[in-house]
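**Student:** Below is the sequence, then the predicted model.
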Amino acid sequence: MDPSGIFFTSHAGDRSLIRTRPQWACLIALLFVLATAPWWASDRWVSIGYTTFITAVAVIGLQICTGYAGQINLGQSAFMGVGAYGAALAMSAGWDALAALLIGGMGAALFGVMFGLTAARIKGFYLALTTIAAQALFHFLVLNLPQAWLGGAGGLHVESATTFGISLNNDRAIYWFSFIVLVVMTAGAFGIVRSRHGRSFEAVRDDDVAAGMMGIPVAATKARAFLVSAFYAGVAGGLWVVALRHVSVEQFTLFNAIWMIAMMIVGGLGSIVGALIGTVLIQLAREGVTSLGPSVIQWVPAVGQDFVFAAMNVLLGTVIILFLLFEPKGVMHRINISKKAYRLWPFPY
């Protein structure tokens, strides 16, 4: 629903994502603030920024698989780990960081599509168990393959990361690199969900039997959703290696995948912007708990060092329960309602 007086005379205009000049101005201002943040923000906020960007790439991929295609995926952290190891091996061999991201993404996509094929026969709770098996298989392979291949429990270390001859060994460079990748991947996600593939995802999500009767290849569509989701996770894993220059199996656990599910629920299922909003809100909440933890321990020494981790668990569970009870469609749904009310005011009918 557009504001009064806003209309289009072409299909391209009617399908445009950014429809008014104020929307363009807000988007450009947001991109400008984010792009210039390393020049005026503290080092801690720069670090929080690129960590949020990396997580957002993985959550967008999960949104495509679960929010748009309706395929429950609890293996996103494992797919991210596969991409991280693939990118680390590529960068250790001297590949450019950007090429390493693509290699990691393709490796994760191949790993993910194997589990996507199982979605052709099973759904719901059983599909969730299958994707958990991806997490277990990832840990098993990394820890039991020869140590010379993936480093075993100690993981792999990357000496340096460069792209087009530019070193990525400082926080500012990592921030800008992650920001650019996030912008590209977000634009790609909008392109996917607005294409025939996105319409197929939504049709399968709403009713896979009816979608099959309309001629949509249901099995291939479900596998494609897992492939795209795993590719995004693999690219995020590659960015993680660029940021830390080290990868180990402990960095990619089932608990991380549940955090991504929480981000998607908070932002709203079936919305790319919702995935971004949910990621930012949950990341800020986590940083708030992390910052307050040491102070609480000083004030009340009896709580012990495990307070922060326990508070994280309580925060995660509380957020998921509250949103499922009171706002199951996420923050983006509430934003859309507010926008419609503003555009209709003072004529609520």
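**Tutor:** Nice, thanks for sending it over.

**Student:** Could you use CA atoms for every contact and neighbour count after this?
**Tutor:** OK.

**Student:** Strands of this structure, start to end?
**Tutor:** 156-157, 162-163, 166-167, 246-247 (DSSP state E).

**Student:** I figured A119 was touching A220, is that so?
**Tutor:** No. In this structure, A119 is not within contact of A220 by C-alpha atoms under 8 Å, at 9.6 Å.

**Student:** Specify which residue of those two has the higher count of neighbours.
**Tutor:** Under the criterion of other C-alpha atoms under 10 Å, the comparison of A119 against A220 puts A119 first, with 25 against 14.

**Student:** put this beside the first:
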Amino acid sequence: MHSTVISLPLFNERRRAFTVLAVMLVLACASILFSCVVGSVSLSVPELFSALGDMLRGEPASLAGTLLELRLGRALSAFVTGATLALAGVMMQALLRNPLADPYVLGVSGGAAVGALFAMLFFTAAWLIDIAAFAGAVAVAFLLLLLAYRDLRGNTGADGGAPMLLLTGVIVASGCGALVALMLSLAPDNRLRGMVFWLIGDLSSTQIRWLPWTIWLGALVFAIRVARAVNVLALHAEAAATLGIRVGRLRQGLFLCSALLTASAVSSAGSIGFIGLIVPHACRFAWGPDHRLLFPAATLAGGSFLVLADTLARSVLAPQQLPVGVITALIGVPIFLFQLHHIHRK
């Protein structure tokens, strides 16, 4: 009887987590299907499933099949980008112990911007722009790790070296911002629009690639494995080492994963803001701070949010397309202000 009473709260907690994740997964699939049927030329649900059957059978694509192929590829790219940014945001907030941290706070996105704009300025191949953006982000991430390695590795206090890492990241981001401004001032008019769209965040030219999915899934597996340790680190940072947690290695893992996630997202779609900030806050507000649920729930919510935002960006003024980063900012500002005001009232 005693063991049954003890295990009942744990059973209820697991059932609640399973229910939340199941609902979020259904919503993620629904957002992708919604994105496939909405556009300047709408598709009915029967046309959608008929075109999907033609694609699976390998039959020649009809108009509906062509639209589905284009929209599905863009929706999947939007989902993995949003999921990546949200997961990176949760990791960054746990690493820096700062609820205002987001994936761009340490300057990794600045490194990606420098690499991408350099490639846009001197080259034209889209694949080269993606490679340059990813390489720039990874280079800045490793520079930050090199500069703050001793603090991340050896400091087991409450801040864990976070102030030094944050200060280093802000300085590096400022340098990257100066390089970005220089390249924009030197860019010819025929390339300036594309460079500005990339900086704002744009999914119009994205393609399905295996690397973002691999990075996201690998980082998600790591996050779920260390979620219990992250909970302990968040609540009892000073005593975490005495409880058997390898604090230095955990912090390094969180930093490297968040940096890789940010590099992947920014190289795919540019600097799309607010997802890594508001989605973790919204999920924490709805379901609490337990990272065992927060990591997977936030990443599903982030993917769904960006899919819906991108659908709005390409359909609200169709056939003209808006940068999706503008849409996420316009939605994110009032949501974050509401969350902030609600928390302050408590």
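**Tutor:** Yes, it's here. Everything numeric in this text was worked out from a predicted model, so none of it was measured.

**Student:** Any idea what the TM-score is?
**Tutor:** Their TM-score after superposition, calculated using TM-score structural alignment, normalised by the length of structure 2, is reported as 0.53; 263 aligned residues with a C-alpha RMSD of 5.4 Å.

**Student:** picking up where we left off before, between the strands of structure 1, which one is closest to L102 of structure 1.
**Tutor:** strand 162-163 (12.7 Å; C-alpha to C-alpha).

**Student:** Run through the neighbouring helices and strands of the closest one.
**Tutor:** Counting contacts by 3 or more C-alpha pairs under 8 Å, 6 or more residues apart in numbering; DSSP states H and E, strand 162-163 of structure 1 packs against helix 97-118.

**Student:** okay, the strands of structure 1 in TSV with mean neighbour count next?
**Tutor:** Below are those laid out as TSV (neighbours: other C-alpha atoms under 10 Å):
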stretch	mean neighbour count
strand 156-157	20
strand 162-163	16
strand 166-167	12
strand 246-247	22
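
**Student:** closest to F190 of structure 1 out of those?
**Tutor:** strand 162-163 (25.7 Å).

**Student:** so where do the helices sit in the stretch 51-200 of structure 1?
**Tutor:** 76-92, 97-118, 125-144, 147-150, 171-193, 196-206 (DSSP state H, counting those that start in this stretch).

**Student:** Burial-wise, tell me which of those helices comes out on top.
**Tutor:** Most buried of the helices of the stretch 51-200 of structure 1, by mean neighbour count (mean count of other C-alpha atoms under 10 Å): helix 76-92, with a mean of 30.

**Student:** Give the equivalent position in structure 2 for L62 of structure 1.
**Tutor:** Using TM-score structural alignment as the criterion, L62 of structure 1 maps onto G89 of structure 2.

**Student:** Which residue, neighbours along the chain excluded, lies closest to its match?
**Tutor:** G276 (4.2 Å; C-alpha to C-alpha, 6 or more residues apart in numbering).

**Student:** quick one: what's aligned to the one you found in structure 1?
**Tutor:** Matched by TM-score structural alignment, G276 of structure 2 corresponds to M260 in structure 1.

**Student:** What is the neighbour count of its match?
**Tutor:** For M260 of structure 1, using other C-alpha under 10 Å, the count is 26.

**Student:** does it really touch V59, like I thought?
**Tutor:** Yes. M260 of structure 1 lies in contact with V59 (C-alpha under 8 Å); the separation is 5.8 Å.

**Student:** gap between G303 of structure 2 and S77 of structure 2?
**Tutor:** 9 Å (C-alpha to C-alpha, to the nearest Å).
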